[in-house]
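Colleague: compute the structure for the input listed below.
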Amino acid sequence: MSLELDINGAIKTAMLAKAEAELRALRAIKAAILVAKTAEGASELTEEDEQKLLQKLSKQRKDSLEIFRQQNREDLAKKEEEELAVIARYLPQQMDEAALRTALTEIIAAVGASSPADMGKVMGAATKQLAGKAEGKMISALVKELLTK
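Modeller: The predicted structure follows:
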């Protein structure tokens, strides 16, 4: 079953339950799917495209959340947190730091990187291999840490 059908069903359920926060997040996901489907030259969305879309929405919410917290806008931060929680339900399980560190160590060995100058090579391989499993910011930080040792 496609993400769009899942979202449509969840929207109906949220409407019946009068779950305002959930409904807001689900409608944002649906809007993003519709924009992606109607974009010029776009065809049917693949599962990979749907995951990228969800990750983009998640990153937007995290960035907004950080900004709102810096500006002491807890009312807006709370809304972003609620939406982020709903979006996270549709994302694949993220790798924990230990598993990510192990995977990156293997990638570094496979690429043959030995210094921070090789970070580009490692990041290229890591982002392909770990797409959807870990956040790019976390991958970058760990690669930098592992290469400077």
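Colleague: going forward, measure contacts and count neighbours with C-alpha atoms only.
Modeller: OK.
Colleague: thought G136 was touching Q129?
Modeller: No. Between G136 and Q129 there is no contact under CA atoms under 8 Å: 11.7 Å.
Colleague: what strand or helix carries V86?
Modeller: Per DSSP states H and E, V86 falls inside helix 74-90.
Colleague: could you also give me the structure for this second sequence? I'd like to compare it with the first:
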Amino acid sequence: MSLIDQLKDQMKDAMRSKDKVRLGTIRMALAAIKQIEVDTRESLNDDQAIAVLTKMVKQRRDSIAQYSAAGRDELADAEASEIQVLETFLPKPLSQEEVAQLVDTTIQEIGASSMADMGKVMGALKPKVQGRADMAAIGAMIKAKLQ
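Modeller: Next up is the predicted model:
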């Protein structure tokens, strides 16, 4: 079952159980996916849908930081509950050790030896860790290993 089908099924379940937060979040995710499908005039596959959900989670984390800094805890809590719903549809996150192992393996496969090869390593790693690890943290890890 595709991720989009799972979202639609979960939306129906949320309607039945009258879970407004879950329902609103799933509808928002489906709307974001649909918008991209309309803009690009092609259907998204699971990897592309995961990328959309990952971006939504990242946006909510940024919002939480801003709301907390402004003392708007009720808005930060609402964003946190949306993150919890979105994360149920994302793949299980990789541990720090798994990420380090993937980085080491990819550096060896590509034969990267300097900072000039960082883009190649990031390009090779992105499909492997999409939605499962923070690319900024991976970038820092690669930079530390290639210096």
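Colleague: care to give me the TM-score?
Modeller: Once superposed, chain against chain, the TM-score is 0.86 (TM-score structural alignment, normalised by the length of structure 2); 147 aligned residues with a CA RMSD of 1.9 Å.
Colleague: contacts for the helix or strand following the helix holding V86 of structure 1 next, please.
Modeller: Using DSSP H and E, the helix or strand that follows helix 74-90 of structure 1 in sequence is helix 97-111. Here helix 97-111 of structure 1 makes contact (CA atoms under 8 Å, 6 or more residues apart in numbering) with 114, 121-122, 125-126, 134, 139, 142-143, 146.
Colleague: list the buried ones in helix 97-111 of structure 1?
Modeller: By neighbour count on 16 or more other CA atoms under 10 Å, the buried set for helix 97-111 of structure 1 is 100-101, 104-105, 107-108.
Colleague: what range in structure 2 does that helix sit on?
Modeller: Counting by TM-score structural alignment, helix 97-111 of structure 1 falls onto residues 96-110 of structure 2.
Colleague: secondary structure class for N72 of structure 1?
Modeller: Counting by DSSP: H, G, I helix; E, B strand; the rest coil, the backbone at N72 of structure 1 sits in coil.
Colleague: run a quick neighbour tally on it.
Modeller: 11 (other CA atoms under 10 Å).
Colleague: how close does it get to A85 of structure 1?
Modeller: Remark: distance between N72 of structure 1 and A85 of structure 1 (CA to CA, to the nearest Å) = 20 Å.
Colleague: now V143 of structure 1
Modeller: Applying CA to CA to V143 of structure 1 and A85 of structure 1 gives a distance of 27 Å.
Colleague: surely I7 of structure 1 touches L26?
Modeller: Yes. If you go by CA under 8 Å, I7 of structure 1 and L26 touch, sitting 6.3 Å apart.
Colleague: quick one: contacts for the residue nearest the centre of structure 1?
Modeller: Compute the mean C-alpha point of structure 1, and by CA atoms, centre = their mean the closest residue is Q55, 2.4 Å away. With contact taken as CA under 8 Å, 6+ apart, Q55 of structure 1 is in contact with 91, 132.
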